[in-house]
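[1] Build me a model:
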Amino acid sequence: MGCVQSSGREEAAGKVEEPPKAYSWDRKDKVDPADFTLEGLRGEEAGRVPGSINGQQFIIQNCQSSQIFLLDHINTITIDDCSDCTIFIGPTTGSVFVRDCQECVVVGACGQFRTRDCCRLEVYLLCQTQPIIEASSKMKFGCFQAFYPQLKDHFSKASLSVFNNNWSNVYDFTPVDGETNWSTITQPSALPHAFPLPRSQLLASVGLSVEEESSVVPYTLGSPQYHGQEAALVILFHDNDQHHKATTFIAALRSQVVDCRIQHSREVKMEAVDAVRVFQGSEHKAAVSQGPVIALLCLGTGVHQACTTLARDMGAYVTPDSSIGLRQIDSFFSYASMSMTM
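    Down below sits the predicted model:
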């Protein structure tokens, strides 16, 4: 009996206790909310450089007379209780929500944009859906225009298209009879005058520009009607080089048509039945099935002939220079508008 008991004690003493299992979710780096918050700034310049936000949520609150630059891609952002500030917001996958702010200039790109209880904001925007204002007044909206070397990559990481911009299609959730709570800014020179660039060495070194000529987002006029002007809708079908083709097309068109303007740009997925309705035939059913199309509504003297010539080398479609073409333009943007809410 004594020998048996001794053997059991020796086995117990020889056992090595195994450490607890470590799972991948236990090894995640802890996020410090302070790294993703700017609060209580007074007459200061502050921000984040590429790689410092990296798709996290961000908060800006209770800032006055300050310049803020978030030069990275972001998940969602809220801006609360700020006044007399200029704020640059890098590509944001989800929502930008601005509340209780006044006398600010905001430049941003996002999936959704909303304001509540705001007054006298200038917003230069790229928005994939319809911007919404609520209980807000004296709002001005313009087209996003910006460049820094990593910006195109940040758009990709945020899953935003530079060609799908609904900046001027604003919905006022609380309209007031006899008053207009928002208006549009259609001069690309307005943003450089309203938005000072970074001065601190760290932020300035990123190379931010807000000039139209260098912007990665095409400058569009937005909502004003195009009827009565020479117009052409150009459709670039999906392939691996589609975005480059669209950018090259716009640059070439502007060099050929002195008064060229891009009224709208959209990137949307079309079903075969939608292609038949828009193009009034089945010729392009196979092409739209390959992926999203990029559409550019171009205006200017001689723009239709110039678009037709350029599109021939790119395999793009240009609406006819006739009443049929105008109906196709209306039909496409009616479909694009509906697709935003789906």
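[2] going forward, measure contacts and count neighbours with C-alpha atoms only.
    Fine.
[3] And what about the closest residue to residue 291 other than its chain neighbours, helix, strand or coil?
    Once flanking residues are discounted, residue 291 sits nearest to residue 238: 5.2 Å by Cα to Cα, 6 or more residues apart in numbering. Here residue 238 is recorded as coil under DSSP: H, G, I helix; E, B strand; the rest coil.
[4] Which strands or helices does the helix or strand residue 249 falls within pack on?
    Element membership for residue 249 (DSSP states H and E) is helix 242-256. In terms of contacts (3 or more Cα pairs under 8 Å, 6 or more residues apart in numbering; DSSP states H and E), helix 242-256 is packed against helix 303-314.
[5] before we move on, back to that, residue contacts, the residue nearest to residue 291?
    287-288, 290-294 (Cα atoms under 8 Å, 6 or more residues apart in numbering).
[6] What segments of the stretch 201-342 of the chain are helices?
    With DSSP state H, counting those that start in this stretch, the ranges of helices along the stretch 201-342 of the chain come out as 201-204, 242-256, 272-279, 285-288, 303-314, 323-340.
[7] quick one, which of these is nearest to residue 174?
    Residue 174 lies closest, by Cα to Cα, to one member of these: helix 323-340, at 20.7 Å.
[8] Tell me the buried residues in that closest one?
    For helix 323-340, the neighbour count (16 or more other Cα atoms under 10 Å) marks 325-326, 328-329, 331-333, 335-337 as buried.
[9] now stretch 112-126
    Going by neighbour count (16+ other Cα under 10 Å), the buried part of stretch 112-126 is 112-116, 118-126.
[10] distance between the ends of that stretch?
    9 Å (Cα to Cα, to the nearest Å).
[11] run this one through as well so I can compare:
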Amino acid sequence: MGCNISYLFSRDDCTGKDLTIGNGINSGSSKPQGYSWDQKRSEQDVSMFTIDGLENGEEGRLPGTVNGQQFQIKNCKNSSIYIFDWSNTITIDDCTNCKIFIGPVKGALFVRDCADSTLVSLCGQFRTRDCKNMDIFLHVNTQPIIESSSKLRIGCLQFCYDSLPEHMKLAALSPWQNVWWKVHDFTPPDEGKNWSKLSSIFKVKDCLPKPQLDRLKVLHTSSEQVDSVIPLTTGPSKSNDNSSEASLVAIFYNEKQSELGRECMKKMETVPGVNLVRTALLKVRKADSERHFPDWKDKVETGAVLCLQLGGIGAQTVASEFATAERNYVWISKNDPNKDIQALFGLAEMALGF
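    Model (predicted):
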């Protein structure tokens, strides 16, 4: 929004002639004056940013076609929809029995009055209202919010397509900041819950079919864990929060930080029963490091710290072996892992405003 100021008369600095600005017409010519914002608006095809009334069909957008604009999906039934691009905000309204993929959304993804559908998405914020019976695979950098919704099953997104890492950077989304499991329900029931975690046996590939349109099939996509840009996390639970087999791995800022995080994950995957519970990428203040992690005080000022919580039998062994190989940049919890985990992710939640 802003102020709209109209000047009735101005003067051409080159000719000295008066120009009539209020009606956009030069007093010396009958030709209307053009404005850059009008030209930009007229050049955009509004239909490129809306999918409305699709039934029993398939539709989608390729990289470069949305390019950070707002997008709407509404009134669709029995259809598959794919947005392989980044956007500013997206609204999905009144869709039933649909399978929808949404690429990185810089701001909020709003889902309203939808039912019996599958949604796979990456976004900065996630909101539902009046939705029911949905499977949702999510990567979200802030706390998901649901309202007046029921029978929602939410899990960790696993997906990749050409240009996804680039689109995530444009949308300012970090692959290491995914709190899909920390759902806040504005309208909780008296008994039970309106949402549940999707079991690990449910995979994106089982719920979201690959595109069949020729113009969409040219894009390489994968929902396999090994290809996913997003780390697979289980989310905290009573079992892994209280487990004696837990470890916190901290990787201090360096040019190989993200690469080292993925190397730790690969090592973890070689040990059955060890899971990646959650991750965080956060800037730790020196005062907080001195209070909770004295060993960090000389390292936190260089940049954000990447933290991984490992859980399950063998977690401490995996962390110890990884830290030994990368001792210059890696710290692991030793004496009281659960205390360190609570302290670190408490700082992470404060940073996110929980």
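[12] So after superposing, what's the score?
    Once superposed, the chains reach a TM-score of 0.88 (TM-score structural alignment, normalised by the length of structure 1), with 322 aligned residues with a Cα RMSD of 2.1 Å.
[13] coming back round to it: for the residue nearest to residue 291 of structure 1, what is the corresponding residue in structure 2?
    Using TM-score structural alignment, the partner of residue 238 of structure 1 in structure 2 is residue 253.
[14] and residue 261 of structure 1, what pairs with it in structure 2?
    Matched to structure 2 by TM-score structural alignment, residue 261 of structure 1 sits across from residue 275.
[15] Pull up the gap between the nearest residue to its match once chain neighbours are set aside and residue 342 of structure 2, please.
    Closest residue in space to residue 275 of structure 2, ignoring its immediate chain neighbours: residue 311 at 5.3 Å, by Cα to Cα, 6+ apart. Applying Cα to Cα, the value for residue 311 of structure 2 to residue 342 of structure 2 is 14 Å.
[16] where exactly do the helices run in the stretch 51-200 of structure 2?
    Secondary structure of the stretch 51-200 of structure 2 (DSSP H, counting those that start in this stretch): helices at 164-170.
[17] Now for the alignment partner in structure 1 of residue 353 of structure 2: which residues touch it?
    Correspondence of residue 353 of structure 2 to structure 1, assessed by TM-score structural alignment: residue 341. Counting by Cα under 8 Å, 6+ apart, residue 341 of structure 1 touches residue 129.
[18] change it to 10 Å
    Counting by Cα atoms under 10 Å, 6 or more residues apart in numbering, residue 341 of structure 1 touches 129-130.
[19] Let me know the distance separating residue 317 of structure 2 from residue 268 of structure 2.
    Residue 317 of structure 2 is 9 Å from residue 268 of structure 2, by Cα to Cα.
[20] More neighbours: which of those two?
    residue 268 (22 against 15; other Cα atoms under 10 Å).
[21] between residue 311 and residue 342 of structure 2, what contacts are shared?
    With Cα under 10 Å, 6+ apart, residue 311 of structure 2 and residue 342 have common neighbours 241, 248.
[22] Surely residue 352 of structure 2 is in contact with residue 140?
    No - contact status for residue 352 of structure 2 versus residue 140: not in contact, 11.8 Å apart, counting by Cα atoms under 10 Å.
[23] tally of neighbours for the match of residue 261 of structure 1?
    Counted with other Cα under 10 Å, residue 275 of structure 2 comes out at 23.
[24] and what of the one 5 residues further on?
    Neighbours of residue 280 of structure 2 under the rule other Cα under 10 Å: 24.
[25] And residue 12 of structure 1, by the same measure?
    By the measure other Cα under 10 Å, the count of residues near residue 12 of structure 1 is 9.
[26] Let's verify it: helix, strand, or coil?
    Residue 12 of structure 1 - assigned by three-state DSSP - is helix.
[27] max-length strand in structure 1?
    Ranked by number of residues, the top strand in structure 1 under DSSP state E is strand 86-99.
[28] Superposed on structure 2, what's the mean shift for that one?
    Once fitted to structure 2, strand 86-99 of structure 1 is off its aligned match by 0.4 Å on average (mean Cα distance after the TM-score superposition for structure 1).
[29] Which part of structure 2 matches that strand?
    Counting by TM-score structural alignment, strand 86-99 of structure 1 falls onto residues 99-112 of structure 2.
[30] Then stretch 118-128 of structure 1?
    Alignment of stretch 118-128 of structure 1 against structure 2: residues 131-141, by TM-score structural alignment.
[31] how far does that stretch sit from the chain's center?
    12 Å (Cα atoms, centre = their mean, to the nearest Å).
[32] rewinding a little: which of the buried residues of helix 323-340 of structure 1 sit farthest apart?
    Within the buried residues of helix 323-340 of structure 1, two members stand farthest from each other by Cα to Cα: 325 and 337, at 18.3 Å.
[33] Return the distance of the counterpart of residue 224 of structure 2 in structure 1 relative to residue 88 of structure 1.
    Aligned counterpart of residue 224 of structure 2 in structure 1: residue 211 (TM-score structural alignment). Remark: distance between residue 211 of structure 1 and residue 88 of structure 1 (Cα to Cα) = 14 Å.
[34] Name the residues contacting each of these two.
    In contact with both residue 211 of structure 1 and residue 88: residue 146, using Cα under 10 Å, 6+ apart.
[35] for the buried residues of helix 323-340 of structure 1, which one is nearest residue 164 of structure 1?
    The shortest approach to residue 164 of structure 1 among the buried residues of helix 323-340 of structure 1 belongs to residue 336, at 9.8 Å (Cα to Cα).
[36] which residue packs closest to the closest one, ignoring adjacent ones?
    residue 268 is the one closest to residue 336 of structure 1 (Cα to Cα, 6+ apart), at 6.8 Å.
[37] For the one you found, give me its contacts.
    The neighbours of residue 268 of structure 1, taking Cα under 10 Å, 6+ apart as the test, are 161, 163-164, 288, 291-295, 335-337, 339-340.
[38] Surely residue 143 of structure 2 and residue 350 touch.
    No - using Cα under 10 Å, residue 143 of structure 2 makes no contact with residue 350, being 11.8 Å away.
[39] overlap in contacts of those two?
    In contact with both residue 143 of structure 2 and residue 350: no residue, using Cα under 10 Å, 6+ apart.
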